[in-house]
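A.B. asks: requesting a structural model of the entry that follows:
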Amino acid sequence: MLAGAAIVSYLTRASISTAATTIQADLQLDAVQMGYVLGGFFMGYIWLQIPGGWLGGRIGARITLTTFALLWSLMTLASALAPSYEVLRWSRIAMGAAQAGLFAVIIKALADWFPESRRGTAGAVITGSMSVGAVIASGLTVRLLDPLGWRGAFEVYALVGVVWAVAFALWFRNTPAEHSGVNLAELKLIREVAPIRSRLHDPELDLADVATHAKDKSTVEVTSFGAVLMSMALSVSMWALCIQAFFRAFGYALFITWFPAYLEQGFGVATSRAGDLSMLPLAGVVVGSFLGGPVVDVILVRTGSRWLSRSGVAAFSLGTCALATLAATFVNNPLAAVAMLSLGALLSGLASPTTWAATMDISGRHTALGFAIMNMSGNIGAIACPIAVGYLIAHIRATNGNWDWVLYMFAAIYLAGSIAWLFLNPNQSAVVRRVRA
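C.D. replies: Predicted coordinates for the structure are as follows:
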């Protein structure tokens, strides 16, 4: 059900990219205006990250996720009915606000439902499901445009969100202990202290069982909301987590915003084919995300190294993604370029589960808040991407410039994300401080 939330949310979030040129023609929008429409979702998304995560921690995932889904479905319908640029832009901003707390609440639910030794895989399922939703959005929207138009397609997606919300409210429970379908053996497995902990480099900072810190006189856990925020603000690892999130989200946002238009205008690809080709990088992210989860868990179990399984994997995958993106500038065939970018997207997808696992590692029982801060940082990048690319495309058109500059930008973005991971230490808590004896 949590994976379903990721799929449905990205279905409504990403479908606008495939319909972008159709919407531009219908509402008479230029590239800069469309850039602000595409970035509008993230403008709303960024501001309610922390409140949404806090709310989920207070009243639980069942109520909050149901409410979020109903609200974003309503805003999807509002987008479908938008008569002008301003109404469309503000409906997208409101949709982003409705989805703001979604993944902060989901990651808290994962921490409640999965032991540490399975968190990489659990995170991979969620991150992979995001791109599954984006892939479906690209393929389905292009097929709905002719019979239903972009407005009809959005109305269909609004209905899907309502159906998911009802099903989730009926089935899900906040904790395993509350669910009638979980037996005692399964509950014990979920709560088990994983044997890998004895092999971790800094076992006294195992955050899956924060209560142990009360017995450790060399550490102190901050608990108040303000103190937790201050502690996270002083954490180098939290800063590194947020910086990599900015660059990763900036890079990913291309594929759910301007990429179809880039193919149409940079390579002369027809709208229908651009929609289909846009599915390939997103499919690459799906494959990378699902592969990344087991890779993260296996490396952790076999080496006992959180750094290698989190920071090492992410730095390598984003660095090689930058190389693949740069390689796409050396080909002139759109299919070959998309193939290289899809390989890069797969490599970037490998880093997705590491982000979820590292957030749980350094945030402990404050995971929802830690994820909200990280995700908010990422969405600054997601806001910047469509706007920056919109201006870049307008400049390229006006000057008859080189379309490879779009890819040069994204190669640099992924390289910067790779470097940020080198400063993240998943063994060091962002909310537990050592004190002098």
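
A.B. asks: C-alpha from now on. contacts and neighbour counts both.
C.D. replies: Fine.

A.B. asks: so which residues of this structure form strands?
C.D. replies: Remark: strands assigned in the chain by DSSP state E are 219-221, 432-434.

A.B. asks: what helices or strands is the first one leaning on?
C.D. replies: Using 3 or more C-alpha pairs under 8 Å, 6 or more residues apart in numbering; DSSP states H and E as the contact test, the elements touching strand 219-221 are strand 432-434.

A.B. asks: quick one: closest of the strands of the chain to Ala322.
C.D. replies: Minimum separation from Ala322 across the strands of the chain (C-alpha to C-alpha) falls at strand 432-434, 34.5 Å.

A.B. asks: how much space between the residue nearest to the spatial centre of the chain and Asp209?
C.D. replies: By C-alpha atoms, centre = their mean, the mean C-alpha position of the chain lies nearest to Thr127, the distance being 6.4 Å. Separation of Thr127 from Asp209 (C-alpha to C-alpha, to the nearest Å): 25 Å.

A.B. asks: and this one, please, so the two structures can be compared:
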Amino acid sequence: MQRQSDVESRVTRKLTWRIIPFVMLLYFVSFLDRVNVGFAAMTMNKAIGLSSTAFGLGGGLFFIGYFLFEVPSNLILNRVGARIWIARVMITWGLVSAASAFTAGPTSFYVLRFLLGAAEAGFFPGIILYLSLWFPTKQRAAAAAWFMAAAPLSTVLGSPISGAIMQMHSMLGLANWQWLYVIEAVPAVLLGFVVLKFLTDTPSQANWLQADERDWLVARMKEESRERESHAGHTAGALKALRDPRVLALALIYFGTSAGLYTLGLWAPLIIRQYGFSAMETGLLNAVPSIAAVVAMILWARHSDRTKERTWHVVIPCVLACIGFVFAGQADTALLIVLALVVVNVGISAAKAPLWAMPSKFLSGAGAAAGIAMINSIGNLGGFFGPAMIGWLKHRTGSYSAGLYFVGATLAVSAVVTLLLSSKEGRPAMAQAKHDH
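C.D. replies: Down below sits the predicted model:
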């Protein structure tokens, strides 16, 4: 028993240090290229004639491309392996992101945002699927949390960088917003080639593990797979997963968190900027809420793994984020706005890891590839509707408040659907938590 515990400890440590920092770096770059449009907008919108409505629509069109290509992309990844497919994703999205520097008006802005979504489709669910192949169940929420912590970290570190670039003067015929796209696209292309060398597709191919470590991990993952398959309600087929009501429910839950996340990514810099801050000051202030979000995400995911409870670990943060958006809609000073954004960031970030630990409880194989991609693709439509509604309501009312209330409402829906899903499965979360203790 001691021997097995020793092997498990060594494997966990090696997986954590080998895989997590690298996939975090990939997501960091991905998220930066996704939301740097919020900083580019400071001068781009006026330069190419984008209204608030057009910017919100174009910013959200990313997710339409993402939605259409997500499931096919993840099924291809499941067939050819993460190493080749993630490399392809990164190189193509980097090239499209760089091409965004040559946006000339609303139409080209719409087209390039759509293409960026299509190019990146499959990255996030592909990594979630990849982590489920390597990390045993009891470490899965924490692994997902570390990976997803790259999104708020991207805001923490990327916001000041983007703010600094936006203070550049024109060079070589390119404005500051154009340089922003070009400079921040380069790492994606370079890392795409690194993926080909560094990533290992499956545990059985992990030459960086010792033989006993590799054998233990392969046996553990096979044992967990057999346990899932023996349970009633298990789904392994791709088509069956796409029709599974639980997959659709999780997609609806994720819709609210995505609406909140990308509202922050696209609009938070502009909301802060309206109080008269410089681009650099805006970047620094925009980083503050994300620092709190990273800490909350990791601690909350560890608590979820330790208690083996998921439902309330999703519900509570969604309610918190909803309250934060209502607070932001009523805030009338820069300090109150930043405080509201802290509450929102903490809530949205904390909900994500426990949510993504749920699908692997009833999905495997092609079913996991299709189901996880479906949850992400439908859920990420929230990233279209949230920013688009903010822009449309800002144009109609002259204020951000109505849009912030709308996004808060989507998170309230997420909390309710999570409770209904738990109730329908006959596993009330509180009773489950007491049983596990």
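
A.B. asks: tm score of chain vs chain?
C.D. replies: Scored by TM-score structural alignment, normalised by the length of structure 1, the superposition of the two chains gives a TM-score of 0.84; 398 aligned residues with a C-alpha RMSD of 2.5 Å.

A.B. asks: residue contacts, the residue in structure 2 that the residue nearest to the centre of structure 1 lines up against?
C.D. replies: Aligned counterpart of Thr127 of structure 1 in structure 2: Met148 (TM-score structural alignment). Listed by C-alpha atoms under 8 Å, 6 or more residues apart in numbering, the contact set of Met148 of structure 2 reads 24, 27, 352-353.

A.B. asks: which residues in the stretch 201-350 of structure 2 form helices?
C.D. replies: For the stretch 201-350 of structure 2, the helices defined by DSSP state H, counting those that start in this stretch cover 211-230, 238-243, 245-273, 279-307, 311-330, 334-356.

A.B. asks: and of these, who's closest to Pro203 of structure 2?
C.D. replies: That would be helix 211-230 among the helices of the stretch 201-350 of structure 2, by C-alpha to C-alpha, at 6.1 Å.

A.B. asks: what are the buried residues along the closest one?
C.D. replies: For helix 211-230 of structure 2, burial by neighbour count (16 or more other C-alpha atoms under 10 Å) applies to 213-214, 216-218, 220-221, 225, 228-229.

A.B. asks: quick one: distance of the longest helix along structure 1 to the chain centre.
C.D. replies: The single longest helix within structure 1, with elements called by DSSP state H, is helix 119-171. Distance of helix 119-171 of structure 1 from the chain centroid (C-alpha atoms, centre = their mean, to the nearest Å) equals 15 Å.

A.B. asks: what's the matching range in structure 1 for stretch 178-193 of structure 2?
C.D. replies: Stretch 178-193 of structure 2 maps onto residues 151-166 of structure 1, going by TM-score structural alignment.

A.B. asks: that older thread, quick check, nearest of the contacts of Met148 of structure 2 to Tyr254 of structure 2?
C.D. replies: Looking across these and measuring by C-alpha to C-alpha, the closest to Tyr254 of structure 2 is Lys352, at 8.0 Å.

A.B. asks: look up how far Ala238 of structure 2 lies from the counterpart of Leu184 of structure 1 in structure 2.
C.D. replies: With TM-score structural alignment as the criterion, Leu184 of structure 1 lines up with Ala211 in structure 2. Distance of Ala211 of structure 2 to Ala238 of structure 2, computed by C-alpha to C-alpha: 33 Å.

A.B. asks: for Lys308 of structure 2, same thing?
C.D. replies: 27 Å.

A.B. asks: cool, Gln330 of structure 2 as well?
C.D. replies: Distance from Gln330 of structure 2 to Ala238 of structure 2, by C-alpha to C-alpha: 45 Å.

A.B. asks: got it, and Lys197 of structure 2?
C.D. replies: From Lys197 of structure 2 over to Ala238 of structure 2 (counting by C-alpha to C-alpha), the distance is 29 Å.

A.B. asks: got it, and Ala87 of structure 2?
C.D. replies: Note on Ala87 of structure 2: its distance to Ala238 of structure 2, by C-alpha to C-alpha, is 24 Å.

A.B. asks: returning to what we had before: scan the contacts of Met148 of structure 2 and report the most crowded one.
C.D. replies: Ala353 (29 neighbours; other C-alpha atoms under 10 Å).

A.B. asks: for it, list the residues it contacts.
C.D. replies: Neighbours of Ala353 of structure 2 in contact, by C-alpha under 8 Å, 6+ apart: 141-142, 144-145, 148, 297, 301.

A.B. asks: now do 10 Å
C.D. replies: 140-149, 297-298, 300-302, 304-305, 310, 313-314 (C-alpha atoms under 10 Å, 6 or more residues apart in numbering).

A.B. asks: what does Asn45 of structure 2 give?
C.D. replies: 37, 51-52, 54-55, 105-106, 177.

A.B. asks: kindly recompute the last result at 8 Å.
C.D. replies: 51, 55.

A.B. asks: swap in Val295 of structure 1?
C.D. replies: By C-alpha under 8 Å, 6+ apart, the neighbours of Val295 of structure 1 are Ser309.

A.B. asks: and what of Pro83 of structure 1?
C.D. replies: Leu27.

A.B. asks: what's it aligned with over in structure 2?
C.D. replies: Using TM-score structural alignment, Pro83 of structure 1 pairs with Ala104 in structure 2.

A.B. asks: again with Gly4 of structure 1
C.D. replies: Under TM-score structural alignment, Gly4 of structure 1 pairs with Leu25 in structure 2.

A.B. asks: ok, and the closest non-adjacent residue to its match?
C.D. replies: Setting aside the residues directly before and after it, Leu25 of structure 2 is nearest to Ala150 in space (C-alpha to C-alpha, 6 or more residues apart in numbering), at 7.0 Å.

A.B. asks: for that neighbour, give its distance to Cys318 of structure 2.
C.D. replies: Separation of Ala150 of structure 2 from Cys318 of structure 2 (C-alpha to C-alpha): 20 Å.
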